[in-house]
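Novice: My questions concern the predicted model and sequence given below.
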Amino acid sequence: MRRSINNSGLIASVNPESPISEVYRLLRTNIHYSSIDQALKTIMVTSSQAGEGKTTTISNLAITYAQEGRNVLLIDMDMRKPSLHRIFSQPNHHGLSTVLTGQTSVQDAIHETMINQLSLLPSGPVPVNPSDLIDSIAMREMLDQLIHQYDIILMDTPPVLAVTDSVIASTLCDGVIMVVAAGKVKKVHLKKAKEQLDHVNARMLGVVLNRINRDDQPDFYMNYYGMKG
């Protein structure tokens, strides 16, 4: 069932011709060219800590992929503090948690959104063991199934330094994007988050520097930087 979207944060849908929407499309392009030899079908977006804009970033990125004509699935893997169902005005009675615990089929848990070709798998009710569910055979089997049904799967995960969920999830993805709020995150925290991802050999695609001072960046509110080493 499609429901209306009434969220000003979805700028790529509300105002696709805006400069900010163009930056999200630039991010999409940079992700594509970060791996020419291997198609990136599962991409995780995270941050080092809460409040850096990762959910807004992944939501708008998903919209730009759908606008490109790709069949997109957005998964809310933040089963501790879910928010994507509210952003896209969808119910959350069933979702990832109920799929992984065998209460719901994945087909019944996925919702179409008002964005053509963009579907959402919400988090579902908050479980007692989110990290165990992510690190389960059921999770891997579900992704193996969905990869054949969608052109690209985008996963919104909790902050890396808050819980282990994101580090576990990174082992299931083709690539990881880290959202960093300019002027908010200390370098030591960002370094620690990257070290945790490196420890499990996560493939870092880059860093989105969010909330740049508009006086310094009059044309771009978000930039994309490659992250190496």
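Specialist: Happy to help now that I have it.

Novice: Only C-alpha atoms from now on, for both contacts and neighbour counts.
Specialist: Fine.

Novice: quick one: contacts for residue 27?
Specialist: With contacts taken as C-alpha atoms under 8 Å, 6 or more residues apart in numbering, residue 27 has the following neighbours: 61, 223-224.

Novice: For it, give its distance to residue 83.
Specialist: For residue 27, the distance to residue 83 under the criterion C-alpha to C-alpha, to the nearest Å works out to 22 Å.

Novice: Residue 137 too?
Specialist: Noted for residue 137: a distance of 25 Å to residue 83, by C-alpha to C-alpha.

Novice: Which one's more surrounded, the two?
Specialist: More neighbours sit around residue 83 than around the other of residue 137 and residue 83, counting by other C-alpha atoms under 10 Å; the figures are 18 against 11.

Novice: Tell me who's in contact with that one.
Specialist: Contact partners of residue 83, counting by C-alpha under 8 Å, 6+ apart, are 55, 76.

Novice: Can you give me the neighbour number for the residue lying closest to residue 192 once chain neighbours are set aside?
Specialist: In space, residue 192 comes closest to residue 161 once its chain neighbours are excluded; the distance is 7.9 Å by C-alpha to C-alpha, 6 or more residues apart in numbering. Other residues lying near residue 161 total 19 when counted by other C-alpha under 10 Å.

Novice: Let's verify residue 75: helix, strand, or coil?
Specialist: Under the three-state scheme (DSSP: H, G, I helix; E, B strand; the rest coil), the conformation of residue 75 reads as strand.

Novice: Can you tell me how far the residue positioned nearest the centre of the chain is from residue 218?
Specialist: In the chain, the centroid-proximal residue (C-alpha atoms, centre = their mean) is residue 156; its distance is 3.3 Å. Distance, residue 156 to residue 218, by C-alpha to C-alpha: 28 Å.

Novice: Quick check: residue 73 touching residue 118?
Specialist: Yes - with the criterion set as C-alpha atoms under 8 Å, residue 73 and residue 118 qualify as a contacting pair; they are 6.0 Å apart.

Novice: Okay, one more to line up with it:
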Amino acid sequence: MFNTILENFHIEKIYATIKKNLVYIFVAGILFALVAGVIGSRFAYRTYTTDVSFYVYSNPDNVTDSGVNQSTGEISQANKLITSYIQVLKSSVFLTAVADEIQLQGYSAEKLQRMISFRNITDTAIFIVYVSDSNPNNALTVANAISDLAPSIIPSIVKAGGFRVFDGAELPTDPSSSIGTTQIIIIGFVLGFFIALLFFFFKGLLDTTIRRVYEVEDIFRIPVIGKVPEKDVDKNTENKYENIVLKDDSSFSHKEAYNNIRSNLMWSREEKKCPVYVVTSADNSEGKSVNAYNIAKSFSMIGKKVLLIDADMRNSKLREFAPNKDKKGLADYLSGSVSKAPVVKVNNAFDAIYASEGFKDRTELLSTKKWYELIDKMKEEYDEIVIDMTSLRLFSEALSLTKSDAYYIVVVREGVTKFVRTKLVVQRLEELNADIIGIIYNGISPKSKDYVFRNYKEK
């Protein structure tokens, strides 16, 4: 998972993921805010704090003499007494006395202990008692009770020093701390917003669906030899693949996509009498079959004698692109059912050997000597051979030509292909030293920034 995140980490992808899900992120924030508003009304509070300051004397005779200034040594001794005084003020004996004094319902010694806090002023003989409560009047009442009871209770327990109140409690008018329903709603919104943001952030980094060309270029050391624009299947026509198969009257952008692929194939290969191209992909529905067909058609458009072999015995598509009534095909020949390879002309453009209708899943035939002999024989008769093979992630038939001089073409499809799966396919091919000539980026959105003809308008 960590490697996936690293490979997938790109500022553009993060930005695009957040932008795509921004509405959901805001909705999550609003929902959290609503829940926080309902629940938070119970937790909204205001706390008021008042305080009483005491001055401690090491010599009890000085308590009533306001003109006496304590020496440094006396202040140090007084500081030691403060700890003892605070312990008395925190004791259940003293707090019970305060509770009895104030006579406020619900104000027990335990509650008073939670309300009261202390602070010793460093290097002085002063300590402060703080009283906090949601009711400012009750806070003042408790503070005054402490002021009144401390002078009689503390000396009865601590038989040393003395003290006096030099700054009495006042009624607090402003809360010392508070959180209102509005603040809780805002916190709820921010919390929901960031939880949703993090969710989509990691969801995006863990989503290995290919969506931009740079992702393919960053992950693989294989050139992208062509970008084929997305074309919708037209279910209203007799042949629903009419829009996606290459024809003489296809749109400029469609023909140009395969012109680029054809040119890159011709420039990338070695000089051979008849190059063999094996077209495969990681999974079904990525467009390998239609790309195999269109590559064959593109070569035929420049006068090349081309043979297309439909070797995908598990999921053959050629009959859907170019219907053929004859059910005999490749498996019939390889199995010996027919003596001659059933080569037929497709749309007066190129020759093809269809997959057999009656020999489904006879993939072991692609490992026979007769299969390799067929290819060698056809190489003597044609300028180009294109083979539509099975998807390689789950099935291994496409590996049958790795030891030959065939070129492999891997097809990926925008919004469909998972790059982790394609990585497995490429690794399998590379382990067998297959010659991977390039990747076709299929189904690119005509509006994509990666598509060179996005601003071109068909005439």
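Specialist: In hand now; what should we look at? Keep in mind it's a predicted model, so treat the numbers as computed, not measured.

Novice: The aligned residue in the first structure for residue 374 of the second structure and residue 172 of the first structure: what is the separation?
Specialist: Across the two structures, residue 374 of the second structure finds its equivalent in residue 142 of the first structure, going by TM-score structural alignment. In this structure, residue 142 of the first structure and residue 172 of the first structure are 11 Å apart, going by C-alpha to C-alpha.

Novice: now swap in residue 20 of the first structure and tell me
Specialist: When C-alpha to C-alpha is the yardstick, residue 20 of the first structure and residue 172 of the first structure sit 30 Å from each other.

Novice: circling back: per the alignment, name the residue of the second structure opposite the residue nearest to the centre of the first structure.
Specialist: In the second structure, the residue equivalent to residue 156 of the first structure is residue 388, according to TM-score structural alignment.

Novice: And residue 168 of the first structure, by the same measure?
Specialist: Superposed on the second structure with TM-score structural alignment, residue 168 of the first structure falls opposite residue 400.

Novice: What sits closest to that match if chain neighbours are left out?
Specialist: For residue 400 of the second structure, ignoring the flanking residues on the chain, the nearest one in space by C-alpha to C-alpha, 6+ apart is residue 367 at 6.2 Å.

Novice: ok, back up a step: who has more neighbours, residue 73 and residue 118 of the first structure?
Specialist: Set side by side, residue 73 of the first structure and residue 118 show more neighbours around residue 73, with 27 against 22, by other C-alpha under 10 Å.

Novice: That one: what's it in contact with?
Specialist: 62, 118-121, 150, 152-154.

Novice: And for residue 430 of the second structure, the neighbour number?
Specialist: Around residue 430 of the second structure there are 13 other residues, counting by other C-alpha under 10 Å.

Novice: Aligned counterpart of it in the first structure, please.
Specialist: Aligning on TM-score structural alignment places residue 430 of the second structure opposite residue 198 in the first structure.

Novice: residues touching its match, list them.
Specialist: With contacts defined as C-alpha under 8 Å, 6+ apart, residue 198 of the first structure has no neighbours.

Novice: Counterpart of residue 57 of the first structure over in the second structure?
Specialist: Residue-level alignment of residue 57 of the first structure against the second structure, with TM-score structural alignment as criterion, gives residue 291.

Novice: What's the local residue count around its match?
Specialist: Residue 291 of the second structure sits with 24 neighbouring residues when counted by other C-alpha under 10 Å.

Novice: that's a helix at it, yeah?
Specialist: Yes - when the secondary structure is assigned by three-state DSSP, residue 291 of the second structure falls within a helix.

Novice: Contact partners for it?
Specialist: residue 279.

Novice: and it, how far is that from residue 278 of the second structure?
Specialist: Noted for residue 291 of the second structure: a distance of 11 Å to residue 278 of the second structure, by C-alpha to C-alpha.

Novice: Over to residue 163 of the second structure?
Specialist: When C-alpha to C-alpha is applied, the distance between residue 163 of the second structure and residue 278 of the second structure equals 98 Å.

Novice: would residue 391 of the second structure count as being in a helix?
Specialist: No - secondary structure of residue 391 of the second structure (three-state DSSP): coil, not part of a helix.

Novice: so what's it up against?
Specialist: The neighbourhood of residue 391 of the second structure, defined by C-alpha under 8 Å, 6+ apart, consists of 280-284, 398.

Novice: and with 6 Å instead?
Specialist: Contact analysis of residue 391 of the second structure by C-alpha atoms under 6 Å, 6 or more residues apart in numbering lists 280-283.

Novice: Same question for residue 316 of the second structure.
Specialist: When contacts are counted by C-alpha under 6 Å, 6+ apart, residue 316 of the second structure touches no other residue.

Novice: Now which residue in the first structure aligns to it?
Specialist: Per TM-score structural alignment, residue 316 of the second structure is aligned with residue 82.

Novice: do you know how far its match is from residue 28 of the first structure?
Specialist: Remark: distance between residue 82 of the first structure and residue 28 of the first structure (C-alpha to C-alpha) = 24 Å.

Novice: Distance check, the closest residue to residue 140 of the first structure other than its chain neighbours against residue 147 of the first structure.
Specialist: Setting aside the residues directly before and after it, residue 140 of the first structure is nearest to residue 172 in space (C-alpha to C-alpha, 6+ apart), at 7.5 Å. To residue 147 of the first structure, residue 172 of the first structure is 12 Å away according to C-alpha to C-alpha.

Novice: who's more crowded, these two?
Specialist: In this view residue 172 of the first structure and residue 147 are compared by other C-alpha under 10 Å, and residue 172 has more residues nearby, 18 against 14.

Novice: List the buried residues in stretch 124-133 of the first structure.
Specialist: When burial is assessed from 16 or more other C-alpha atoms under 10 Å, stretch 124-133 of the first structure yields the following buried residues: 124-127, 130-131, 133.

Novice: Stretch 2-13 of the second structure now?
Specialist: Result for stretch 2-13 of the second structure [16+ other C-alpha under 10 Å]: buried residues 5, 7-9, 13.

Novice: returning to what we had before: if I look at the match of residue 57 of the first structure, how far off is residue 387 of the second structure?
Specialist: 11 Å.

Novice: Is residue 21 of the first structure located within a helix, as I assumed?
Specialist: Yes - inclusion of residue 21 of the first structure in a helix is indicated when three-state DSSP is applied.
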